[in-house]
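**Q** next come a sequence and a model predicted from it.
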Amino acid sequence: MSSEANPKNIVIDANKALFEKIFKENQDLRDSNQELRRTLATIEQLARERELQHRKFAELEDRVLKAVDLENMLQELKKLLKDEFSIPIAGLSLIGNIESVVSLKGQQIMISTHAANDDEPQSLPGLSFISKEDYQRFFPENLPFISNGYNEALQSLPEKANLEKLPIGSYALIPMLSRGRALGLLNLASPDPKKFVPGTATDAVESLGRKLATVIENSLLMTQLRKLMRTDQLTGLYNRRAMDEILPLEFARAQRYNHPLSLIMIDLDDFKQINDQFGHTAGDRVLAATGKLLKDNIRRHDTGLRYGGDEFTIILPDTDLEHARLIIEKLRRLAALTQVKSDCGKPLEIKMSAGLASFPSTPAAGADDLKKAADLNLYQDKEARKKATLQ
């Protein structure tokens, strides 16, 4: 038998090899198509998730920005981030230079009822302050800071007590920018190390940060406007408009909790003579010195006001009649030691008459009754001092 291969077998083998090659290429193509479909499905799923996330963030922005005050805005922000995005820690850090502009009382982002005498911000859960230097050190280009784990930058987060109880897997510090100006940070943290991953897109939270910055900036402008409207520019004390707001609130609180409340009305003696003899510039110096005297010698939760002209008022929460009398005597002694120089160099004395009413010692159904009683007592004291001077 010949050793040469059968031509038919060679053809069969060639066809088989070609078939196997085509089959393998088809199989590879099917595998590639399946991998491509899986990749496309993953991309579509990510796109849907991203769209859903953007929609949720848009809804979050809408609900947060409808909050009536900063406290409610923070509460709503924290609740929604926790419920909708599984972000258990959230808060705001305002840059420290804003700290001297605003005092936060929870009712509104506004100058507190004692801001003229106390510029320190009040505690508000979820709110902290970061110094301007620290902000510029960590955010020189106003870019988000995303990290896994814990490092020095995390000190900027509010609610430090929670950090001890809750492990930090990842966090994001998002600059809040308004018209290119940084107002502070939106702070987000999670135990999940994959919640915030460096290098991933942060446009949704950056958009939220910008919206929050706009709201806060508008609130700060309103705060400054309110302060100008409620502050006497010459003395730095509150004005009569502020008294009409504060006194009823303090009286209602005193009634509700059965706490004492005292009201002192002060009138400067011989002030008209100072204006007539030495000019209104000298009179303004006396008024400014009196305002400083009050601010420097009343407690943080007391409120000093310039009621109008040469009349001043002090609202003293949790102060009974006897303690209020001691305050009047103290102010009179200090006023007698205070001298204001006129343009001609002659020292001008600050002399004051004072009226006092104290709830509940003074019968009063409301703030107006207390004010009338203090005003009447002021008139009586002024008349008595005039008679004493003539004797």
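**A** That came through, no problem.

**Q** drop to CA atoms for contacts and neighbour counts, all remaining ones
**A** Fine.

**Q** can you point out the buried residues in stretch 156-171?
**A** For stretch 156-171, burial by neighbour count (16 or more other CA atoms under 10 Å) applies to 156, 157, 158, 159, 163, 168, 169, 170, 171.

**Q** between those, which is nearest residue 345?
**A** The closest of those to residue 345 turns out to be residue 156 (CA to CA; 52.9 Å).

**Q** that closest one against residue 130, yeah?
**A** Yes. Between residue 156 and residue 130 there is a contact under CA atoms under 8 Å: 6.2 Å.

**Q** now for the two: what residues contact both?
**A** Listed contacts common to residue 156 and residue 130 are residue 93; contacts here mean CA atoms under 8 Å, 6 or more residues apart in numbering.

**Q** if we can go back for a sec, so which of the buried residues of stretch 156-171 are in strands?
**A** Judged by DSSP state E, the buried residues of stretch 156-171 include 170, 171 as members of strands.

**Q** would CSV of the buried residues of stretch 156-171 with distance to residue 90 be doable?
**A** Shown next, in CSV, are these (distance: CA to CA, whole Å):
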residue, distance to residue 90
156, 12
157, 8
158, 8
159, 9
163, 11
168, 12
169, 14
170, 12
171, 10
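
**Q** closest to residue 135 among the buried residues of stretch 156-171?
**A** Nearest to residue 135 among the buried residues of stretch 156-171, with distances taken as CA to CA, is residue 156, at 9.0 Å.

**Q** contact partners for that closest one?
**A** 93, 128, 129, 130.

**Q** I'd assumed residue 99 was in contact with the last one.
**A** No. Taking CA under 8 Å as the definition, residue 130 is not a contact partner of residue 99, at 9.3 Å.

**Q** for those two, work out which one has more neighbours and name it.
**A** Ranked by neighbour count (other CA atoms under 10 Å), residue 130 and residue 99 place residue 130 first, with 21 against 17.

**Q** show me the strands in the protein, by range?
**A** Counting by DSSP E, the strands of the chain are 89-95, 127-130, 145-148, 170-178, 181-190, 261-268, 303-308, 311-317, 339-341, 347-349, 352-359.

**Q** now do the fourth one and strand 89-95, the angle between them.
**A** With axes from the mean of the first three to the mean of the last three CA atoms, to 10 degrees as the criterion, the two stretches strand 170-178 and strand 89-95 enclose an angle of 40 degrees.

**Q** then the fifth one?
**A** Strand 181-190 and strand 89-95 meet at an angle of 160 degrees, taking the same axes, to 10 degrees as the criterion.

**Q** just give me the closest of the contacts of residue 156 to residue 310.
**A** Using CA to CA, the contacts of residue 156 come closest to residue 310 at residue 129, 39.0 Å.

**Q** count the neighbours of the closest one for me.
**A** Neighbour number of residue 129 under other CA under 10 Å is 19.

**Q** then this one, side by side with the first:
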Amino acid sequence: MRHDTLIERVHEIERVAEKYHLLETRILGVLNFRDFFQVLHEQIGDIFGVPHVWFSLIRDEEAAAPLQRAALSSKLRRYLNLVEPESFGKLIRRTDKPLLENENLAPYLMLLPESERFSFKSLAMVPVSINGTLVGSLNLADPSPRRFHPGYNAVHLERLAVKVSLFLSNVTAHENLQYLAYHDPLTELHNRRAMEQTLEREFSRAQRYNSQLSLAFIDLDLFKQVNDTYGHDCGDALLKYIAEGMTEMSRQSDMVTRLAGDEFVLLLPETGKAQATILLQRMSDLFAEQPMSWNGEEIAVRLSFGVASALEDTVDSAAGLMKLADERVYQKKRARRGDG
């Protein structure tokens, strides 16, 4: 090898190393999906001179879970899309090597983000994994068929796959921790911490503007008997059944919370006590009419609830509103036991 050729190769290695260092510097501090995909899109495009850069994530895989819990914003749709596992598997079979294609590109059009449609003549699919599991691909496309051809030296792309996998793993872990800080892991409803913060804010707003705000405290009857008779798996399924049903029957502005055990709270802004009571009675009746199926048996669902309003004379704080609703639940339960 000629001396000047060797020197040029050394310089090329240094330039590539500098590019990766720049990428790491700009992305390691990003800890949320929204900024991560935008920065990755911009930095890889600029640093490596690729006109089209985006992400494909396999639906239901670990990295896609935080995205599927919330609707993808129009901005995020520019940088990524979700792909079904079977469809993705047909495109990339070797998960340890980038795929390079510049001829039969039609099958890869399904990877394009919904809000982005552009033409390209060559494509590199760089597999991305988290903890050894394939979760998607980083896609780079170019209008030139010579950019990513099957004979292209993919060493740099393999290195990029490792870097991006580490970045994505970091962001996913942070997003999941943030989610669990404010959500119940079983039902995926908001937890007590999230509810109390929202309740304080909504109560202050209701007082300031003299507006309606109601809170319902909900208790699942006979839950212990369900666990004792059918097992805790059935009990968990019942809690999820209740959570899904209440969410479906609530408005987007309402807040459904699993407080603890078999206790739930429904926070209803701009809703008076009478209107809230009608809603809760409708929920209770619907659950009673639609028992949960479990291993060929029907599990009866019966709720007790208490409703309180921020405009009641005895309520002077957010905690007082919740306490009054809680007291009314147990008044109902005691009365029911007395009737029995």
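**A** Cool, the structure landed. Model, not experiment: these values are computed from the prediction.

**Q** circling back: widest-spaced pair of the contacts of residue 156 of structure 1?
**A** Maximum distance among those (CA to CA): 6.8 Å, for 128 and 130.

**Q** please enumerate the helices of structure 1.
**A** 7-65, 70-85, 96-99, 132-138, 160-165, 203-230, 240-257, 271-278, 280-296, 321-337, 367-390 (DSSP state H).

**Q** so can I have TSV of those helices showing distance to residue 152 of structure 1?
**A** As requested, these are exported to TSV (distance: least, CA to CA, whole Å):
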stretch	distance to residue 152 of structure 1
helix 7-65	28
helix 70-85	23
helix 96-99	18
helix 132-138	10
helix 160-165	13
helix 203-230	22
helix 240-257	42
helix 271-278	58
helix 280-296	39
helix 321-337	48
helix 367-390	51
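
**Q** between those, which one is nearest to residue 176 of structure 1?
**A** helix 203-230 (4.6 Å).

**Q** ok, how many other residues are close to the nearest residue to residue 36 of structure 2 once chain neighbours are set aside?
**A** Using CA to CA, 6 or more residues apart in numbering and skipping residues adjacent in sequence, the residue nearest residue 36 of structure 2 is residue 30, 5.8 Å away. Residue 30 of structure 2 has 19 neighbours, counted by other CA under 10 Å.

**Q** aligned partner of residue 30 of structure 2 in structure 1?
**A** Counting by TM-score structural alignment, residue 30 of structure 2 lines up with residue 67 in structure 1.

**Q** verify the stated contact: its match with residue 73.
**A** Yes. Taking CA under 8 Å as the definition, residue 67 of structure 1 is a contact partner of residue 73 at 5.0 Å.

**Q** what's the neighbour count on the aligned residue in structure 1 for residue 238 of structure 2?
**A** In structure 1, the residue paired with residue 238 of structure 2 is residue 289, using TM-score structural alignment. By other CA under 10 Å, the residues close to residue 289 of structure 1 number 19.

**Q** hang on, isn't residue 289 of structure 1 packed against residue 340?
**A** Yes. Residue 289 of structure 1 is within contact range of residue 340, at 7.4 Å (criterion: CA under 8 Å).

**Q** residue contacts, residue 102 of structure 2?
**A** Applying CA under 8 Å, 6+ apart, we find residue 102 of structure 2 in contact with 121, 122, 123, 145, 146, 148, 149, 150.

**Q** what's the closest non-adjacent residue to the fifth one?
**A** It stands for residue 146 of structure 2. residue 122 (7.1 Å).

**Q** show me the contacts for that neighbour.
**A** So, once contact is read as CA under 8 Å, 6+ apart, residue 122 of structure 2 ends up touching 100-103, 105, 141-149.

**Q** distance of the aligned residue in structure 1 for residue 85 of structure 2 from residue 359 of structure 1?
**A** Aligning on TM-score structural alignment places residue 85 of structure 2 opposite residue 132 in structure 1. Relative to residue 359 of structure 1, residue 132 of structure 1 is positioned 45 Å away (CA to CA, to the nearest Å).

**Q** and the two? Which one has more around it.
**A** residue 359 (25 against 16).

**Q** my guess is the more buried one meets residue 264, correct?
**A** No. In this structure, residue 359 of structure 1 is not within contact of residue 264 by CA under 8 Å, at 11.8 Å.

**Q** hang on, residue 162 of structure 2 packs against residue 130?
**A** No. Judged on CA under 8 Å, residue 162 of structure 2 makes no contact with residue 130 at a distance of 9.9 Å.

**Q** between those two, which one's more packed in?
**A** residue 130 (20 against 15).

**Q** double-check the more buried one against residue 169; I have them as touching.
**A** Yes. Residue 130 of structure 2 lies in contact with residue 169 (CA under 8 Å); the separation is 5.7 Å.

**Q** intersection of neighbour lists for those two?
**A** residue 63.

**Q** any idea how far residue 235 of structure 2 is from residue 224 of structure 2?
**A** 8 Å.

**Q** which of those two has more neighbours?
**A** residue 235 (20 against 14).

**Q** I'd like to know how far the more buried one sits from residue 191 of structure 2.
**A** On the measure of CA to CA, residue 235 of structure 2 and residue 191 of structure 2 end up 18 Å apart.

**Q** how about residue 274 of structure 2?
**A** Applying CA to CA to residue 274 of structure 2 and residue 191 of structure 2 gives a distance of 26 Å.

**Q** comparing the two, which shows the higher neighbour count?
**A** The residue with more neighbours, out of residue 274 of structure 2 and residue 191, is residue 191; 22 against 12, by other CA under 10 Å.

**Q** need the nearest residue in space to that one, chain neighbours excluded.
**A** In space, residue 191 of structure 2 is closest to residue 183, 4.7 Å off (CA to CA, 6+ apart).

**Q** run a quick neighbour tally on the one you found.
**A** Counted with other CA under 10 Å, residue 183 of structure 2 comes out at 20.

**Q** likewise for residue 181 of structure 2?
**A** Neighbours around residue 181 of structure 2, by other CA under 10 Å: 15.
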